[in-house]
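Chemist: The sequence isn't on hand, but the structure is:
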């Protein structure tokens, strides 16, 4: 239990610090946004680049991991779609954002610090592989479904290409792809560049957690609470259970990578689900509720998970 406390408490204490600073007015106007810009445009891309530049595992290993993780995500997405249609009688665009809210984990901000503390550098490789496919898979799929449901007349292929193009300009995706290319070519990292990357990578987890906490001040519990709580249950309980079954019994993923995949699946809903909802003005209040409630509830669920599957 002490190991769980040492891993979980510092992570959520930093989130609480960010929330307290923003709530108490200790951050200047735009301060939280400025920290977030540094984190997502420089610090996290440097961390991901450094991890990928050290070389990728064989495709067989990474393929099984991604099949297990995104197989679970696909099943949860479809479950949310079905529940939204049959139980809550909501429209197709709302169902798409509901599915994303149930399947999109906050791996970049909360996941990386937790994985690093629990499993060390070896655990970062599967976490980065999951991140590499996270936004391209879920944001692209949800955008196409929302566009089709709202009848904007853009055409599925055009929307997919536009969304994929914007993702390729995403600094996090660029960091992953640049690291893969660098490592694939076999280039070493010179000493000064290595130390520069180490400084940025070291700053990424605490700054990201602080920025997340500060941003949570803007979220409120509103809208259909029963529906939002069901999505939170899908996200924090059903998704990690499905990923564990697929990784351990179907795709035979190695134990460490299975643990990282399950931990990633058990993370709270990432803010990108809310941002996409806000962009299309669809499912906005419920998405905000899901992000906030899942983040708070994950303190308990992640602690239980790490107790049941303790890190080495």
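Modeler: Structure's in. What do you need? All values derive from a computational prediction rather than experimental measurement. Numbering: from 1, shown residues only.
Chemist: alpha carbons only for contacts and neighbour counts from here, please
Modeler: Noted.
Chemist: just the helices in this protein please.
Modeler: For the chain, the helices defined by DSSP state H cover 2-23, 31-38, 44-53, 59-86, 92-103, 112-150, 156-168, 171-185, 191-215, 225-233, 239-245, 255-265, 271-280, 284-308.
Chemist: Included below, for side-by-side comparison, is a second structure:
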């Protein structure tokens, strides 16, 4: 229990620090967008390439981790769609609810994965990235195309496919696993360079998550945000637990599945909602609700799975 708290506490302290920095304007607001782009396009890809290229993973673990997370996410997506007639939401609001139920913030999982298990833990988490990120992007864009208040130039599912193929995190995972499978490894100069860049990703990404928290939007949408958070942080992890057990996972691999399954809603959901006619304030409230709630639920799920 103590080791789990020691690994998760820095994650949430960095998120709180990011919120405080933006709340009290210690850094100009113009800092955050380029910092997020740098993390997304350079720093986190470097971290993923370095960790996946070095990892020693059994093939049966790879497929079991990917399968448990993929199927659990797909089932929750189906449940969210089934709830649409019951919720009584306008279409644009439903698209944000849908994103809140399935889209994980991978950044929040990388720090505890690295602190718990080092490069091997990050490599296992990368399997989740490859299994879930393309799926949730395609599903979210499709739902927004159908029910969002679209406008000219809004993205389509085919455009989403192209974006997934070019997603820096997905590309980095594929490069790292490719180097691993071919037993090439990382060159002497490149390896330390990637390590330095990767270490910079962890604090910047988490503080950016905190800087994006929006409590007024959470209060305005608290009941709906709560329902989406239950699906994301309780139902999805419970399904992942059952599937991981059925697939024979245990130990570290099982814990990685649970860590990834209980990640809060991705901050990119707000951007997608704003671009494609979703309910952006509702998405902002849901991101805040799930991030705050994850401080409790992530800890509980990891304790139970250990």
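Modeler: Yep, it's here. These numbers come from a predicted model, not from an experiment.
Chemist: Superposing both, give me the TM-score.
Modeler: The TM-score (TM-score structural alignment, normalised by the length of structure 2) is 0.90; 304 aligned residues with a CA RMSD of 2.4 Å.
Chemist: Name the stretch among the helices of structure 1 that sits most buried.
Modeler: Sort these by mean neighbour count, taking mean count of other CA atoms under 10 Å, and helix 92-103 sits at the top with a mean of 28.
Chemist: Now that helix on structure 2. Mean distance?
Modeler: Here the mean offset of helix 92-103 of structure 1 against structure 2 after fitting is 3.0 Å, by mean CA distance after the TM-score superposition for structure 1.
Chemist: So which residues make contact with that helix?
Modeler: Applying CA atoms under 8 Å, 6 or more residues apart in numbering, the contact partners of helix 92-103 of structure 1 are 73-74, 76-81, 84-85, 138-139, 142, 145-147, 149-150, 231-232, 234-235, 239, 265, 269-270, 273-274, 276-277, 282-283, 287, 290-291.
Chemist: Then stretch 273-286 of structure 2?
Modeler: Taking CA under 8 Å, 6+ apart as the rule, stretch 273-286 of structure 2 contacts 92-93, 95-97, 99-100, 144-145, 148-151, 154-155, 213-222, 225-226, 228-229, 265, 267, 269-272.
Chemist: can we see that at 6 Å?
Modeler: 92, 93, 95, 96, 148, 149, 150, 154, 217, 218, 225, 270 (CA atoms under 6 Å, 6 or more residues apart in numbering).
Chemist: biggest separation within these, which pair?
Modeler: Distance extremes for these: the farthest pair is 154 and 218 at 26.2 Å, using CA to CA.
Chemist: Which one's more surrounded, the two?
Modeler: Neighbours were counted for residue 154 of structure 2 and for residue 218 using other CA atoms under 10 Å; residue 218 has more, 23 against 16.
Chemist: Trace that one over to structure 1, please.
Modeler: Under the alignment by TM-score structural alignment, residue 218 of structure 2 pairs with residue 221 in structure 1.
Chemist: Go ahead and confirm residue 213 of structure 1 touches residue 21.
Modeler: No. With contact defined as CA atoms under 6 Å, residue 213 of structure 1 does not count as touching residue 21 (8.8 Å).
Chemist: Next, count neighbours for the equivalent of residue 282 of structure 1 over in structure 2.
Modeler: Matched across to structure 2, residue 282 of structure 1 falls on residue 278, judged by TM-score structural alignment. Residue 278 of structure 2 is flanked by 29 other residues according to other CA under 10 Å.
Chemist: Leaving aside the residues adjacent along the chain, what's closest to residue 278 of structure 2?
Modeler: Among residues not flanking residue 278 of structure 2 along the chain, residue 92 sits closest, at 4.5 Å (CA to CA, 6 or more residues apart in numbering).
Chemist: From the centre of structure 2 outward, give me the first residue you hit.
Modeler: For structure 2, residue 105 is the residue whose C-alpha lies nearest the centre (CA atoms, centre = their mean; 2.3 Å).
Chemist: List the contacts of that one.
Modeler: Counting by CA under 6 Å, 6+ apart, residue 105 of structure 2 touches 263, 264, 265, 266.
Chemist: which residue lies farthest from the center of structure 2?
Modeler: residue 188 (30.9 Å).
Chemist: Map it onto structure 1.
Modeler: Aligning on TM-score structural alignment places residue 188 of structure 2 opposite residue 191 in structure 1.
Chemist: I'd like to know how far that match sits from residue 181 of structure 1.
Modeler: Distance of residue 191 of structure 1 to residue 181 of structure 1, computed by CA to CA, to the nearest Å: 19 Å.
Chemist: What of residue 28 of structure 1?
Modeler: Noted for residue 28 of structure 1: a distance of 39 Å to residue 181 of structure 1, by CA to CA.
Chemist: mind listing which of the contacts of residue 105 of structure 2 are in strands?
Modeler: Counting by DSSP state E, no part of the contacts of residue 105 of structure 2 is found in strands.
Chemist: distance of residue 199 of structure 2 from residue 110 of structure 2?
Modeler: When distance is defined by CA to CA, residue 199 of structure 2 is 11 Å away from residue 110 of structure 2.
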